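>>> Here's a sequence, model it:
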Amino acid sequence: MPQSLRASLYNLRKYAEVLIAFAVVGVIAIIILPMPSFLLDLLLTVNLAISMMILILTLFTKSVLEFSIFPSLLLVMTMFRLGLNISSTRLILSKGDAGEVINAFATFVTGNNYVVGAVIFIIITIVQMVVVTNGAGRVSEVGARFTLDAMPGKQMAIDADLNSGLINEEVAKKRRLDLQREADFYGSMDGASKFVKGDAVAGIIITLINLAGGIIIFSMQGEMTIMESIGHFGKLTIGDGLVSQIPSLLISVASGLIVTRSGGDESFGKTFTKELFSTWKVMMIGAVVISAIGFIPAFPTIPFVAIGSFIGLGGYLIYENDKDEIVRKVEEKEKEKISKIKDVDETVRSYHVEPISIEIGYGLIPLVDEGSDSSLVSHITSIRKQCATEMGILINPIRIRDNLQLEPNSYVMKIKGNEIARGEIYVHKFLVIDPGTQDFDLQGIPTKEPAFGLAALWIEEKDKERADLSGYTIVEPVTVLVTHLKELIRKHAFELLGRQETKALIDELSEKYSVIVEELIPGIMTLGEVQKVLQNLLKENVPITDLVTILETLADNAVSIKDTEILTEHVRHALQRTIVKDYLDQTGELKVLTIDGQLEDLIGGNIHKSMGGSIPVLEPEMITRIFGSIQSAFDEAMMKGYQTVILASPKIRTALKNLISMTFPQMVVLSLNEVPNDVPIEVVGMVEFR
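Presented below is the predicted three-dimensional model:
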């Protein structure tokens, strides 16, 4: 294509909105302004071409959302067709001629028998009105109703996937928008189908007007005899009706196709061939039956036997293909068994424990099937990627083993060979979580959601729809397990970050930031010291994704400071925005509990170093009073709906966190240095020494 022509097409695309606006306004102008026959021929051809393209496009769409403009396009095409109908009527009644396209349709379809042409026109109109348009409208109405009824349940499913980390916020927003667009589409189609039905009625009326008006006008003016006018206008009228109704029928069929799509991610043609011609037994039986009919007396033998042979040949080819597929799958399974045996041998030979592993009872083995859509293996791969993105750590491959000593539906999670969590799931059931507004009104197995300890119930699949309509959050079994796994990884990330993982992170960083790595390691700090700082951050849920800032801060301060605990505080100060952002409310404000001055002096004056870090050495009775005050202040803030953190001075932050970490593991302790100056702070309570 010449460069100039391509440039011209590109310029036209830039002004597509303006051109479409003029085209839609032009449709209205067609109804009012007289039109020469050659221009009418051109527009009738355009009408037929667009209608054909719309029909073909619906065959290749995979969902209704890929052709969301269809209801509006249906209205525009209906008005365009009616405008052409009116223009052709004006030409027929004024000049007794309507151009070559209408004449060609009349001649080709009817020949010299206008009764046959009239019957064909009536049949096309009836098929369009009674069968296609009426059916498409009913499907649209039911589709809109069921889409709206199912929307709350689908919204809950999206929220469950978002909360479990299987999807991010952007994907969740897109899925919610698609739900709304789908409901709007079916609602619009329900109304748009009325335009097509009205168009068919208008076509019949216009056809009768053309016939009667032409005969009366031209016979009374003496230009034709009554018989001549009947023949002439009968031909033109039928041609005009056909040239209007055939494009209308194409669009009606297109509307029926698009609203009856039952989902999936493939086009109509692929789905048709896959589902109709996928079973060789069906095709073989059909071939025998069709061929047998051909040998019944009075039935033509050749067509039935020919079609039967063709179907039988197709069935034979599918049978051979299925045999090859079975052989291929058997070979793949054999290779997989050999690979698993090698893995077992390697595991037996090795004596070191896995950083993280999952043991499952035999009832959960179907979850590991990689051919399943909800395979545990694929979900774990996704979790490892999420951990790298959200926390900045590289999780080693998670080994899954079956353990016959476990209960069939139980699983155990281990870190470095030690059990740290266990749970129970049912492969063929669903977990429903009460949103907290009511008691469960379903039959099932009471349980606790393993990741967060929420009250839950395992229900049968038959009760899933009822639970959905009741507003419960419904979670699939594999999602329950992977959510538990992700929460476990988040809590124990500091244990999973060894020297090897730290070296892998730094080696990856050094490809782009080699200067900072070479300056820090090993000249200023050892790899183990850097690992200790990173573990301190992860222990308090601080992501280490900004590794450049962390290493630069260490290089700036580790020359004079060798205490990794103090170095960690300097790094936290450098990461202040990253730390604080997760605790801000919707208005960007930080709600805090402050420390009473007397208590702060008490803690600061009794800090001692231990193997676990700085900790205040206080009498048990004092510690109990401090914990009681923290619990009271936290409960009061929670009753007001606040998400709070404890704000302490930099001097005691680490010691206070170490003191309360066992009793209040989820409580966040920040220092004043970790709050950016532009972040507003609201004090909602105080921890006092009572």
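>>> When you work out contacts or count neighbours from here on, use the C-alpha atoms and nothing else.
Will do.
>>> Once you drop chain neighbours, what's closest to Ile398?
If the residues on either side of it in the chain are set aside, Ile398 comes closest to Ser357, at 5.3 Å by Cα to Cα, 6 or more residues apart in numbering.
>>> tell me which element the residue lying closest to Met224 once chain neighbours are set aside is part of?
Leaving aside its sequence neighbours, Met224 sits nearest to Phe218 (Cα to Cα, 6+ apart; 5.9 Å). Element membership for Phe218 (DSSP states H and E) is helix 169-220.
>>> Identify the residues contacting the one residue sitting closest to the centre of the chain.
Closest to where the C-alpha atoms of the chain average out (Cα atoms, centre = their mean) is Arg175, at 4.8 Å. Residues near Arg175 by Cα atoms under 8 Å, 6 or more residues apart in numbering: Ile158.
>>> Surely the residue nearest to Met224 is in contact with Ile230?
No. Using Cα atoms under 8 Å, Phe218 is not in contact with Ile230; the gap is 9.9 Å.
>>> Now for the two: what residues contact both?
By Cα under 8 Å, 6+ apart, Phe218 and Ile230 have no common neighbours.
>>> Another for comparison:
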Amino acid sequence: MTMKNLGVLVAVILIVVMMVIPIPTVMLDILLILNLSMAIMILLITMNTKEPLDFSIFPSILLLTTLFRLALNVSSTRSILDKAHAGKVIEAFGNFVIGGKPVVGFIVFLILVIIQFIVITKGSERVAEVAARFTLDAMPGKQMSIDADLNTGMINDQEARARRKKVEQEADFYGSMDGASKFVKGDAIAGIIILIINITAGFAIGMTTHGMDLSEAASTYTLLSVGDGLVSQIPALLISTAMGIMVTRAASEGSLGDDLSKQMFSYPFLLYIVAGVIALLGLLTPIGIILTWGMAGLLAFAGYKIQKRQMNGETELEGHQVEQELEEVRKPENVFNLLREDPIEFEFGIGLIMLADANQGGDLLDRVVAIRRQIAMELGLVVPVIRIRDNIQLQHNEYVIKIKGNQVASGEILLDHFLMLNPADEEHGIIGVETTEPTFGLPALWITEDQKEEAELFGYTVIDPSSVISTHLSETIKKYAHEILGREETSQLISHVRETHPSLIEELIPNVLSIGDVQKVLQKLLKENVSIRSLSVIFEALAEYASYTKNTDILTEYVRQSLSRQLTYQHVQNGVIHAIQVGAGIEKKLAESIQRTEQGDILAIDPESANQLIGTFTESIQQMAEMGIRPVILSSSGIRMYVRQLLERAFHDIPILSYNELEPTVEVKSVGVVKA
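Model prediction:
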């Protein structure tokens, strides 16, 4: 425990002890002055804080200062009733206010208590209650705003976490202030009760114990009681004012002095109007022109000075902005800013702005959040922030998708229309704008909302514009997932696994494989649409086989075999895998075409033979497509990756599996053998 924490604990214990054990009047005087000093300091701090969270300890301080004042009240009451004396501080305050007139002093004290209790404390309590309620109600909206800014790339993950933490702290702060305001309210009530007890009990004790007559007892105990009440209530009044300032400055961006000067005196023209009204008041009323014209002249002069300062400030600001712009252009860092590229960009023409504008009912930002979550669940890839912005160089209804600055997909959207997927060989009688579905290249029609119900009755799939875009964006990200996964993203995935499997990561990286090697394996898996969500299984396989080979192609094949259950059930249809088998002749021909290089094994087959083989596969795949079956190509484990190299340009989306990647419990139905 540090000395600071120990000091706070000791102080709280001593406050409680003060309520039980009498303290000397000299010590009481010191503590009363300390109480007043603390109240003034707290008031000044609240006036100079820019945000409520800058003084987040304030609710706890309210409790501690209230407890301290009550302990002082108990000690002073004990001295007043026991000794008819409570030190110089209380006596000085009593004499100053009463001034030989106990009734007047008592009334002044009651007015101070009423001001604190009914005006300041009651108002602060209500403001704190409403602020706490509104802050809690606004939390979901603030969280959604943070998510939207994160998805559009306006902030990064660290800034998003900081803003979420601030939202939580604000809710906790205003909730605490709502409760802490009850302490101040109770303290004001207790001050009134203690005053009444001191006066009534003091009369009785003064006349029975100290031998005073009624007049002397009334004078002595009224003076001491009022002095004690003032010494207690003035700090309480200052702290109540501080609480009111704190909870009423939620929208402030500076200290109270800065806000007053900026907001109260930002309109010099209004000061001229006020000066004119005060001057007329002196002419039309018996007040006279001496007071009113003096004040009017002061207000007019203040308006003139403020107006002159504003004009000079605007001139200086314009000059400063020009100078700053020139300085920004000269900075060498600005050249490097031009080299930055976003991993994923979604740009759209001005006609599609409403899809991204939540105020106009657009839900594109929410769909982007859903896409990132969906891909994380399906592929195990944490998609970086997707930069969404408009581009006036695009056509009105056009959008493009870019991966690392390069355009990889595009499309056009007709707002207030729906996309009807339209099989070309069917007659439906629905008239629309002919187009091609951008994700899968299917023939389609743009139809109006009135035609939507008719199309659905015919059994056609009808998609709204936002769904068209989100589907296209999702499938594009999946297609280029291997390009999105860089070393930084790989390092983050490794750190995630390290939290649950520290020994595995310590053994594998960097002693056996580098981050770059792991990245290559994961990229090869993603390129074939294999989920890398089971990272622990992948890293276990790498740790097991990396001691035999560092060839990432071969390591990928081992990893795929470790993921056999996942790969098998990914391609099962109704409990069966329909497969096209690679014949022995083709496997032999591919094996003979393998060329060993320093960078690894490559398939060095002549173009004519490659085209013949691809044509052979094309016939079998088309036959299966006509039967409505999604084909899977099966080959031996040693030749699988070379079959992939041969077919990836022509059939990048056709899964190619080896026999070792299939679970023995699943039925494999051969629908053909591709022969050379």
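>>> What value does the TM-score take for this pair?
Put the two chains on top of each other and the TM-score (TM-score structural alignment, normalised by the length of the second structure) is 0.59; 512 aligned residues with a Cα RMSD of 6.0 Å.
>>> Buried residues in the following helix or strand past the helix holding Phe218 of the first structure, which are they?
Downstream of helix 169-220 of the first structure, the next assigned helix or strand under DSSP H and E is helix 226-259. For helix 226-259 of the first structure, burial by neighbour count (16 or more other Cα atoms under 10 Å) applies to 229-259.
>>> The residue nearest to Ile398 of the first structure is in what secondary structure piece?
With DSSP H and E as criterion, Ser357 of the first structure is part of strand 356-360.
>>> can you check Ile401 of the second structure too?
Going by DSSP H and E, Ile401 of the second structure is in strand 398-403.
>>> now for Ser262 of the first structure: what does it line up with in the second structure?
Ser262 of the first structure maps onto Ala250 of the second structure when the alignment is built from TM-score structural alignment.
>>> how far away is that match from Ala131 of the second structure?
Distance of Ala250 of the second structure to Ala131 of the second structure, given as Cα to Cα, to the nearest Å: 8 Å.
>>> try Phe109 of the second structure
As judged by Cα to Cα, Phe109 of the second structure and Ala131 of the second structure stand 31 Å apart.
>>> what's the answer for Ser266 of the second structure, then?
Distance, Ser266 of the second structure to Ala131 of the second structure, by Cα to Cα: 27 Å.
>>> Looking at these two, which one has more neighbours?
Using other Cα atoms under 10 Å as the criterion, Ser266 of the second structure and Ala131 rank with Ala131 on top: 22 against 15.
>>> Do a quick rundown of the strands in the stretch 401-550 of the first structure.
410-415, 418-424, 430-433, 445-448, 455-459, 473-475 (DSSP state E, counting those that start in this stretch).
>>> which of those is buried the deepest?
strand 430-433 (a mean of 25; mean count of other Cα atoms under 10 Å).
>>> matching residues in the second structure for that one?
When the second structure is aligned by TM-score structural alignment, strand 430-433 of the first structure has no counterpart there.
>>> so Ala180 of the second structure touches Leu63, yeah?
Yes. Assessed by Cα under 8 Å, Ala180 of the second structure is found in contact with Leu63 at 6.7 Å.
>>> As TSV, the strands of the stretch 401-550 of the first structure with distance to Asp161 of the first structure would be great.
Formatted as TSV, these follow (distance: least, Cα to Cα, whole Å):
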stretch	distance to Asp161 of the first structure
strand 410-415	21
strand 418-424	20
strand 430-433	13
strand 445-448	18
strand 455-459	17
strand 473-475	8
